[in-house]
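K.L.:
3D, please:
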Amino acid sequence: MTLLLPAAAQEPSATHVGTLKVAPQKINPAKDFVGRIEAKERVDIRARVTGFLDQIHFDDGQVIKTGDLLYIIEPGPFQADNARIQGALTQAHGQASFADQQLNRAQELLKTEAGSAAMRDQRLAEQLTAQGNVQIAEANLKTSQINLDYTNIKAPISGLIGRTAMTKGNVVGPDHGVLTTIVSQDPMHVLVPVSQREFLMLKKSDRVEARNELEALIRFSDGSAYDQTGKIDFIDVSVDRKTDSITMRAVVPNPDGRLIDGQLVTVSLELAEPVEKILVPQSALIADQQGVYVFVAQKGKAEVRRLKLGEEHGISIVVEGGLSAGDEVIVEGAATLRPDAPVSTYPAPVLSTGGQK
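P.N.:
Take a look at the predicted model:
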């Protein structure tokens, strides 16, 4: 009779898995935000004196240079007022000259005892009054000249001018509102509201010196990219309490005038210089109640590595903690694995991380 012995327990067979050896890669992480184009300079043109609008010297939408004549308010009444005050000044000078002569005579008579101190004092008071009248007339003349100059309304900045709100023949003045608006064209600003959470993430991504390191890439509403790169030049000093966001501002060249004041655009904020980060394909990530992890092939077994993740980068994701350069992350065949399961490895095909520069 042959005695059959139980077969020896067999080791489970190793699972064939594809691995990817991770190493730091130079990437330029970017985040998209909605921004609004804003002219660097914007001026509302208003009349500073009241009168009839006599001439308009521009076409709506025209390119304007600093100092260009825009409007002329009927100058006649202001010229007449200026001439009247000029005459008053001449008269005041004559009275002052006569008062000087009278004072000199009173002083000479006082020396010969033919005059009196009271007369001398009276002539001195008259001289001071005459000098005061000259100063008043000079101030009135200066004010009149300023008002006369205000009848010629000139462009204080260069840029595009809007349509005129008033036509020839209408009365205009300081209380009649804006006549037109000029907006500068090159460069332009783009304002980007960033939530506190996203702003803190920017700082965590080695972007503390954002004004020196961040660049702004612009896309239009049709998805097309703008060919000029902006540079962050200002970060607001306080948080908007209504939106809980911080406004960042970039300066963008606008040589061809494609950017328009008030335009909504998509703004990608990215580092001017790439940084080195470890990336893993998102398909390799496994989630459970404790968080996100991957399997790493270590000495022929599947080892669990808990990850601290950063931002997405194409089909991959940035790993801020949990992996080191040279680790073999299992990217194929991990679905059936258990911790410490035996594995045999083969190099998995290298896929583009997406967005890498």
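K.L.:
switch to C-alpha atoms for all contacts and neighbour counts from now on
P.N.:
Will do.
K.L.:
which helices and strands sit right next to the one helix or strand S344 maps to?
P.N.:
Assigned by DSSP states H and E, S344 belongs to strand 343-347. Under the contact criterion of 3 or more CA pairs under 8 Å, 6 or more residues apart in numbering; DSSP states H and E, strand 343-347 touches strand 15-21.
K.L.:
tell me what the strand it packs on is packed against?
P.N.:
strand 328-332, strand 343-347.
K.L.:
tilt between the first one and strand 15-21?
P.N.:
In terms of direction (axes from the mean of the first three to the mean of the last three CA atoms, to 10 degrees), strand 328-332 departs from strand 15-21 by 120 degrees.
K.L.:
circling back to that earlier point, now the strand holding S344: buried residues?
P.N.:
343-345 (16 or more other CA atoms under 10 Å).
K.L.:
follow-up on the earlier one: possible to save the helices and strands packed on strand 15-21 as a markdown table with distance to E126?
P.N.:
A markdown table is the format used below for the helices and strands packed on strand 15-21 (distance: least, CA to CA, whole Å):
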| stretch | distance to E126 |
| --- | --- |
| strand 328-332 | 103 |
| strand 343-347 | 108 |
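K.L.:
and A88, which of these is closest to it?
P.N.:
strand 328-332 (95.1 Å; CA to CA).
K.L.:
now the angle from that closest one to strand 343-347?
P.N.:
Going by the same axes, to 10 degrees, strand 328-332 makes 90 degrees with strand 343-347.
K.L.:
How far does strand 328-332 sit from its chain's centre?
P.N.:
From the chain centre to the centre of strand 328-332 is a distance of 44 Å (CA atoms, centre = their mean, to the nearest Å).
K.L.:
what packs against the top helix by length along the chain?
P.N.:
Longest helix in the chain, counting residues (DSSP state H): helix 76-111. The contact analysis (3+ CA pairs under 8 Å, 6+ apart) places helix 76-111 against helix 117-149.
K.L.:
roughly how far is the helix it packs on from the heart of the chain?
P.N.:
Taking mean C-alpha positions (CA atoms, centre = their mean), helix 117-149 and its chain are 51 Å apart.
K.L.:
Quick one: name whatever helix or strand follows that helix.
P.N.:
In N-to-C order, the element after helix 117-149 by DSSP H and E is strand 152-154.
K.L.:
That following strand: what's the following helix or strand?
P.N.:
Following strand 152-154 in sequence, per DSSP H and E, is strand 159-161.
K.L.:
The structure of the following sequence is requested for comparison with the preceding one:
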Amino acid sequence: MKFYYFLPVAVIFLAHCSPKKEADGPPPPMPVQVAHPVLKTVAISETYTGRFSAIEEVNLQARVSGYLESVHFVEGQKINKGDLMFRIDPRVFDAGLSRAEAVQKQATARLGLAESGLARADSLVKKNAVSREEFDTRESEVAQAQADLLAAEAGLRTARLDLEFADVHAPITGIAGRFNITVGNYISGGNANATILTTIVPHHPIYCNFEVDERRVLQFNRLLLDSPEGGRGGGQSKVEIAVSDRDKFEFEGQIDFSENQLDRQTATLQIRAKVNNENEFLTPGLFARVRVPIGEPAERLLVQDAALGFDQSKRFAWILKPDNSVERRFVETGALEEGLRVITEGIGKDDLIAISGIQLLRPGAPLQPTTVPMIATEGDGETKEAPAK
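P.N.:
As a prediction, the model looks like this:
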């Protein structure tokens, strides 16, 4: 009996050769959340990177040379002005003082003797008992003795100062650094190459230095000219400062100095603010973010910072169109205000801005928008509802 196997093979062949199923239709519109910008009265400001520095720094040096006898402070300790910090072996200076006192007494005695001789010569010259030349000699001896006494008294004052300078006191109040020399070592003092014993740096108040670019300098100057005060001395001089471990601008400073010309290499203007630091929390050398108010408070539009994209150096937002597609619109931005970014130009209060899936958006692509409240991004990445208008 014969078996035929060609039928299943033909069926399989016909199945593979049958027309494909029609392709699926276009994908559904992508869901996206959109929100109106928040309208709020804010003070326009600019934020700059700065660094804290001490108002003054003293490299403590001795005024006399000698061997270090003792140290009277702890490294890193707060030192008050006038505190004893180092003592140089005073015995050499004590002996020098005794020697200067003896020289001063000798000079006093010589002056007395010279004055007595001059008095006798004066009476004798009137009687023509001595020559005029003898009288002049006695008079010269008195003048010489007076000069010697003045020199001896100056040497005595110097010796007293040397003994006083053997004790090295703090010239300012501040935090002491490490001491660079230990007991028993020789200290060179009283010259340009004197040994630096330690440094003292005050922490209160403290400076915060930052630089402003040329464009902002011009903008700030125009605002000053338009202000009621007018001129360089007018306008707002307070700044807000944040440090690296917090987003909050929790410190306040007062601008007390700005350079009289821009740096030619960087085209920036150096500005300095003085900051109250009574608890000495801030330390010289720390980085800071300095927020400088520019102009008077005004109504501004704010959007979620994460809703803004970057195109090279420009920022843009995705704006919902009437046909439920989006267009890309470049915007000018300002500072962050309670988690929202200030928009100074580019959008209107009635615009709907895409705040989700912005990496997937394309101009003209159909969307399924859902209107939600504008949300603000916290420093830890969480979000909260934007503050009320």
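K.L.:
TM-score, when you put one on top of the other?
P.N.:
Superposed pair, TM-score by TM-score structural alignment, normalised by the length of the first structure: 0.73. Supporting alignment: 306 aligned residues with a CA RMSD of 3.9 Å.
K.L.:
Find out how far the strand holding S344 of the first structure is from the centre of the chain, if you would.
P.N.:
With CA atoms, centre = their mean, you get 52 Å for strand 343-347 of the first structure.
K.L.:
got it, and stretch 58-75 of the second structure?
P.N.:
Put simply, stretch 58-75 of the second structure sits 29 Å off its chain's centre (CA atoms, centre = their mean).
K.L.:
okay but S70 of the second structure is in contact with F86, surely?
P.N.:
Yes - with contact defined as CA atoms under 8 Å, S70 of the second structure counts as touching F86 (5.9 Å).
K.L.:
neighbour count winner among those two?
P.N.:
Between S70 of the second structure and F86, counting by other CA atoms under 10 Å, F86 is the more crowded of the two (22 against 15).
K.L.:
Return the residues in contact with that one.
P.N.:
Residues in contact with F86 of the second structure (CA atoms under 8 Å, 6 or more residues apart in numbering) are 68-72, 167-169.
K.L.:
can you check R211 of the first structure too?
P.N.:
Going by CA under 8 Å, 6+ apart, the list of residues near R211 of the first structure reads 231-235.
K.L.:
What are the buried residues along the helix or strand hosting it?
P.N.:
Using DSSP H and E, R211 of the first structure sits in helix 210-213. Using 16+ other CA under 10 Å as the test for burial, helix 210-213 of the first structure gives 210-211, 213.
K.L.:
starting at the chain centroid, how far to that helix?
P.N.:
Its chain's C-alpha centre and that of helix 210-213 of the first structure lie 13 Å apart, by CA atoms, centre = their mean.
K.L.:
so the spatially most central residue of the second structure, which of the three states?
P.N.:
The structure's the second structure has its C-alpha centroid closest to F52; by CA atoms, centre = their mean the separation is 2.4 Å. Taken by DSSP: H, G, I helix; E, B strand; the rest coil, the conformation at F52 of the second structure corresponds to strand.
K.L.:
And it, what's its match in the first structure?
P.N.:
Matched by TM-score structural alignment, F52 of the second structure corresponds to I37 in the first structure.
K.L.:
How many residues are close by the nearest residue to its match once chain neighbours are set aside?
P.N.:
Spatial nearest neighbour of I37 of the first structure, excluding adjacent residues (CA to CA, 6 or more residues apart in numbering): V190 at 4.4 Å. Residues within reach of V190 of the first structure, counting by other CA under 10 Å, total 28.
K.L.:
helix or strand for the residue mapped onto V190 of the first structure from the second structure, which one?
P.N.:
Superposed on the second structure with TM-score structural alignment, V190 of the first structure falls opposite C208. Assigned by DSSP H and E, C208 of the second structure belongs to strand 206-213.
K.L.:
List the contacts of that strand.
P.N.:
48-55, 267-277, 282, 284, 288, 290.
K.L.:
Look at the counterpart of Y67 of the second structure in the first structure and tell me its secondary structure.
P.N.:
Using TM-score structural alignment as the criterion, Y67 of the second structure maps onto F52 of the first structure. Assigned by three-state DSSP, the conformation of F52 of the first structure is strand.
K.L.:
distance of V265 of the first structure from R211 of the first structure?
P.N.:
From V265 of the first structure over to R211 of the first structure the distance is 20 Å, taken as CA to CA, to the nearest Å.
K.L.:
what does A125 of the first structure give?
P.N.:
Distance from A125 of the first structure to R211 of the first structure, by CA to CA: 66 Å.
K.L.:
for S144 of the first structure, same thing?
P.N.:
48 Å.
K.L.:
And for V372 of the second structure, nearest residue in space, chain neighbours not counted?
P.N.:
In space, V372 of the second structure is closest to A35, 5.3 Å off (CA to CA, 6+ apart).
K.L.:
Run through the residues that contact that neighbour.
P.N.:
352-355, 371-374.
K.L.:
Could you rerun that using 10 Å?
P.N.:
303-304, 319-320, 350-356, 369-375 (CA atoms under 10 Å, 6 or more residues apart in numbering).
K.L.:
Out of those, list just those in strands.
P.N.:
303-304, 319-320, 353-354, 369-371, 375 (DSSP state E).
K.L.:
that older thread, can you add distance to G354 of the first structure and give the buried residues of strand 343-347 of the first structure back as JSON lines?
P.N.:
Shown next, in JSON lines, are these (distance: CA to CA, whole Å):
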{"residue": "V343", "distance to G354 of the first structure": "29"}
{"residue": "S344", "distance to G354 of the first structure": "28"}
{"residue": "T345", "distance to G354 of the first structure": "25"}
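K.L.:
Closest to A99 of the first structure out of those?
P.N.:
T345 (113.4 Å).
K.L.:
Can you verify my assumption that that closest one contacts A297?
P.N.:
Yes - assessed by CA atoms under 10 Å, T345 of the first structure is found in contact with A297 at 7.7 Å.
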